[in-house]
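Engineer: Next one to model:
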Amino acid sequence: MFWTADRIYSQGIEQAQQRIYEFFLETVRRQTPDEVLAVFKCLFINFNDQSNPEITAALDQILTAYNEKEFFYTLKRCCYILINNWTVSNNRVYIQSLIDVFKDSSIYKKPTSIKLRTLRIWLQFFIKSEDFKTLKLFTISLNPVSSLDHNWSNRFASYLLTDQYTNPTSSLEQRQAANLLAQEMKAKFQFNLAMYTARLSNHHSSQSKPNNPTSLSSNVLNLVTLMLTKNSVLNCQSQANNFLASIKELTYYDFKVRLLQYLDFSIADPEISETVQTKLHDDLFKLKAEHHDHLVNPYLILKTSKFLISQMTSSDHEHLTELFNILLHHTNPLNFVVLLLKLLLINDAVRSHLELRIALIIKYYSRYSESKCKSVIAFIDMLNIALAVYAGETRYNIVRMHTHETSISQEKDMHQDSQISKFDEKKYRIFSQVR
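Structural biologist: Below is the predicted model of the structure:
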């Protein structure tokens, strides 16, 4: 092995970082949160932790190397070490105090020390970065009303965290913290939705209405009811089961043909249906065309599902596709939700890919006010409800309370925007239970 100057330099930085990580792991386990915050501030804000000269020297080594990227990584990982440990020890409230450290006015002062000046300039860059925005997501559950400037995208933070826990370049602590918070947010939404629908379907006029976890007003109950109606086109689970049973022993080419039939783009109006199918058909049949004569397998199903989701949302990780705009703005968003849900139900492994694409949509629209994003907000709310009903931890059941009445009628034209049918609260009840 040849030892170059670059390799020796790199190893020196890594060793300095490791000393800092081990120090904060030990400190957060032994000291109170207030004491930990004081140490964190002394090191990263003031660069003057005289009680821990070895750790100050380690940070000095990173500053001397003038490596902004490694400084950011070191700072982030230390933050997530604290967040993880405070979460485990039920001290999550101190996460807000950690964020508040970066509000210190001294960050914007110009010291005479060149190293301290460099440190504070980097801190200013960090505060304006996407990394810091992500860090602030961990305060939403602590104070959802006032956090992050009231942006409507806060309600969908579980999607925004997906990139953090699926990204292999994120530190282990960041992936763990992001995954835990995202799962908690999803579970909380599912619980609130179950409580809301159960209480609302059993609601009496003299009672105050329960809190609605979505922005869909009274349509929530109607939407859940429609999804639970067995003769509805939205009975996606049975359709997915039938589809999976029908593709056994099919070639990949025949699978694609059957897949387009299963997705049934006719749920939109005829013109939209033709446009969507035309845009998807040619590219779909070009995908892995060399495998057309092979038997379809889970890998090809996953690859195809990811491809279709990308075509309907974003195919380049940056811009939204034309198909997305068509499906969102020129038809009922529920039609769009059904297409995505059907793909998820035939292969649950596509979930993280779907969530990453939804996160991209949220980031794209978050620059606009809530009043300008009603369509996309309604779409994400509908998707969340669909995922809770079909792919969540809660089983929903609908019961007709008066047996002499006819069952919920299916609208003759399920292709119109009136898909969220009216629901007579006096005749039916929705019950939920853990699967």
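Engineer: When you work out contacts or count neighbours from here on, use the C-alpha atoms and nothing else.
Structural biologist: OK.
Engineer: Would you map the strands across the protein?
Structural biologist: 394-400, 428-434 (DSSP state E).
Engineer: Ala388 - how many residues pack around it?
Structural biologist: By the measure other Cα atoms under 10 Å, the count of residues near Ala388 is 22.
Engineer: Need the strands of the chain in TSV (columns: distance to Tyr262 and mean neighbour count).
Structural biologist: TSV is the format used below for the strands of the chain (distance: least, Cα to Cα, whole Å; neighbours: other Cα atoms under 10 Å):
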stretch	distance to Tyr262	mean neighbour count
strand 394-400	24	17
strand 428-434	28	16
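Engineer: can you redo the ones you listed as TSV with distance to Gln183?
Structural biologist: Output for the strands of the chain, formatted as TSV (distance: least, Cα to Cα, whole Å):
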stretch	distance to Gln183
strand 394-400	14
strand 428-434	16
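Engineer: Proceed likewise with the subsequent sequence, for comparison:
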Amino acid sequence: MVKSNLNFTWQELNQEKAILYEYFRQYLSNQSPTEVLDEFRCLFIEGRSKQLNAREALEKIVFSQQGQEKFDYIINHCCHIIINYWSNKPELQEFIPRLIDIFNSVNPQINYYDRRKKRLLKLVCDFKNTEQYLKLTRLVELLSSSQTIDLSNNKNVGDLAKRYFYLYKDLLLGDEHSQEEKKMIREIRKNNQKCFEFQLSQHIIYRARLVQIARARQISQGAGRIIRRVNNPTLLSEKDLKIAIKQYMGKINQEGTIWQSAQKFLTENKFRRSYREYHRDLYRYLINSISPKQEDYQFANKLKQIFNQIKSPSNSPELTDVAMLSTCRQLLKYLVAATYKQPEHYQFIELVKCLGTVQTITLLIKIVLICPQAKPDLEKRFAILFTHYQSYKLTEVPWLVKSLEHLLVAFSIYFGKIDLSIAKII
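Structural biologist: Have a look, this model is predicted:
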């Protein structure tokens, strides 16, 4: 056994973890998935390996202070090496969930006499309580072959992570992930977004055809039966989906659609000479066309209070791109959620309650339409909400699920790559 080395240098640690990474890369290319899983379990759970160099490298890591501090990162990266390799081979993807099964089989109550196994058990159990492990399980769920999502009463909000591709970056990735891992998540997001947008467009076309037939008074003659039914890909009711599409694509005031209103605001930016003008006009732009569902809710006053807390990032009175982006980011922070540790999202709950979901999402979309660079911030704010409520039952927070679904539709309309113009007739 390798002796404990509390003076292990960071350079030595990098050398030992590189040995582990390369070992798994080579093992993946030469062995079957079952053998890879067995070797992963043997090495990280039992502390033994067919390869002496790999076992010694792991021992040096777990018996050093620096190695223990970085163990979560190291085992997580080894998992990603395996997942990345299998995810690129359709015939091997079914083995990915079995990697998580190894962690699920770990019994923290076992009392090992072997010092190596005892240390490994503690480190692995600690890893299972990290945000990294949570992201790993989400990724595995995302890569599972099943495309359907069971929405039984016992399901939690966290079980819906696969649906919301706009949350993938914040829910699945961290600074510690490699460029290869980030690229994989981007590809998954791209494919799932494309799939959802196609399903949404097909459903909208289906609904539009039904409307056309009804208008032609042919529905009673059975004409509607020859149209192939396309299910609603959202979790919204048909009524709510229709309301959402009408709001996001239709005219909502004299200035036209939300998109047209945003373009008008952007065009007028060239005539604004100071941040003060921008600050004033942005407030007017946001309150325009927003009508509270509850008549006694003073939305304009509430928003004014938020604007009073927002300042330019510099002392310069000039209007700059940096100042505009900072303002929009601060708005999203106040309107949705603050941080993972302290979400402070009472404002968002109040907005949903008093404005309604569709107008709340409209308010947020109006911000990112005039400042697309702030869209990642909006996604991050919803990832904070999602993470905060991930262990809640779906029936406990229907307002959150509805908001996530509305954002799914709104993003598809404004930032997607499909033509949904036919939706105007449904």
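Engineer: Looking at the strands of structure 1, which is nearest to Tyr73 of structure 1?
Structural biologist: In terms of Cα to Cα, the element of these nearest to Tyr73 of structure 1 is strand 394-400, at 38.6 Å.
Engineer: Any idea how far that closest one is from the middle of the chain?
Structural biologist: 26 Å (Cα atoms, centre = their mean, to the nearest Å).
Engineer: by contact count, what packs against that strand?
Structural biologist: The contact analysis (3 or more Cα pairs under 8 Å, 6 or more residues apart in numbering; DSSP states H and E) places strand 394-400 of structure 1 against helix 219-228, helix 374-391, strand 428-434.
Engineer: Pull the residues that contact it.
Structural biologist: The contact list for strand 394-400 of structure 1, computed with Cα atoms under 8 Å, 6 or more residues apart in numbering, reads 190, 194, 225, 228-229, 388-389, 407, 427-435.
Engineer: Run the angle between that strand and helix 219-228 for me.
Structural biologist: On the basis of axes from the mean of the first three to the mean of the last three Cα atoms, to 10 degrees, strand 394-400 of structure 1 is oriented at 90 degrees to helix 219-228.
Engineer: Centre-most residue in structure 1?
Structural biologist: Tyr159 (1.0 Å; Cα atoms, centre = their mean).
Engineer: With adjacent residues omitted, what lies nearest to that one?
Structural biologist: Excluding its sequence neighbours, the residue lying closest to Tyr159 of structure 1 (Cα to Cα, 6 or more residues apart in numbering) is Ala359, at 5.0 Å.
Engineer: any idea what the one you found aligns with in structure 2?
Structural biologist: Counting by TM-score structural alignment, Ala359 of structure 1 corresponds to Ala383 in structure 2.
Engineer: The residue nearest to Tyr159 of structure 1: neighbour count?
Structural biologist: The burial count for Ala359 of structure 1: 20, using other Cα under 10 Å.
Engineer: Quick check, it in contact with Thr162.
Structural biologist: Yes. The pair Ala359 of structure 1 / Thr162 is scored as a contact, 7.5 Å apart, by Cα atoms under 8 Å.
Engineer: Can you pull out the residues in contact with stretch 22-36 of structure 2?
Structural biologist: With Cα under 8 Å, 6+ apart as the test, stretch 22-36 of structure 2 has contacts from Ala54, Cys78, Ile81, Ile82, Tyr85, Leu92, Phe95.
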